[in-house]
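>>> Here's my sequence, what's the structure:
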Amino acid sequence: EIRLTVSSRQSGDSRVRVTIYDALGHRVRQLFDGALPAGAHRFYWDGSNDRGHLLSSGIYLYEMNATAPDGKHFRAAKKMLLIR
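Predicted coordinates for the structure are as follows:
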């Protein structure tokens, strides 16, 4: 489970992209790419890549990129451990 909070003092949705990378920095999954209102959101990753193949145990990184309605950009990244 990936928990993210989209903060914006302006009305309107933010453009949000959540991407998962392997330990070598290769993109393995585009988890979300769309508009979200301000607030708390949860994303669930089943451990598969964009083709639906299950990935092996290891360290992965998730990255969130967001653009607020006023055009301001925000980026955050965190490590996570996938255990099979």
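
>>> alpha carbons only for contacts and neighbour counts from here, please
Will do.

>>> Run a quick neighbour tally on the closest residue in space to Lys79 that isn't next to it in sequence.
Among residues not flanking Lys79 along the chain, Leu61 sits closest, at 4.4 Å (Cα to Cα, 6 or more residues apart in numbering). Leu61 is flanked by 19 other residues according to other Cα atoms under 10 Å.

>>> Ok, Arg17 next?
Neighbour count for Arg17, taken as other Cα under 10 Å: 18.

>>> one more, for comparison:
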Amino acid sequence: MNSQSPGRYSAVVIALDRLGGRGTLGEVTKVVNELIGEVPEPRVYEILNRLVNMGFIEKVNDEYVLPRDTPNRKGMLMASKEVINQQ
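Model prediction:
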């Protein structure tokens, strides 16, 4: 998977969910690597920041946070899981 891969973006969203909806760069990277294999931390950082810039997640202090809005959060997770399952 390249850094623009929908699978990597999906893995980042799923990783945040598995971390209880919030996590640091290191925590997210660890879970992403468990989900889809080795993804360098700089790539995870790039994806997290793109998701922040697009408004899909927030950054609060040193943590990245999924939306608190339940429908949006569930929709993001369902779509992310579907992408991962198709790969």
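
>>> Post the TM-score for the overlay when you can.
Once the chains are laid over each other, their TM-score by TM-score structural alignment, normalised by the length of the first structure reads 0.30; 47 aligned residues with a Cα RMSD of 3.9 Å.

>>> that older thread, the residue nearest to Lys79 of the first structure contacts Tyr21, doesn't it?
Yes. Leu61 of the first structure is within contact range of Tyr21, at 5.1 Å (criterion: Cα atoms under 8 Å).

>>> Mind listing residues that contact the host helix or strand of Leu51 of the second structure?
Here Leu51 of the second structure, judged by DSSP states H and E, is contained in helix 41-53. With contact meaning Cα atoms under 8 Å, 6 or more residues apart in numbering, helix 41-53 of the second structure is reached by Ser3, Arg8, Tyr9, Val12, Leu25, Gly26, Val28, Thr29, Ile57, Glu58, Lys59, Tyr64.

>>> Contact partners for the fifth one?
By that I understand Leu25 of the second structure. Contacts for Leu25 of the second structure (Cα under 8 Å, 6+ apart) come out as Glu41, Val44, Tyr45, Asp62, Glu63, Tyr64.
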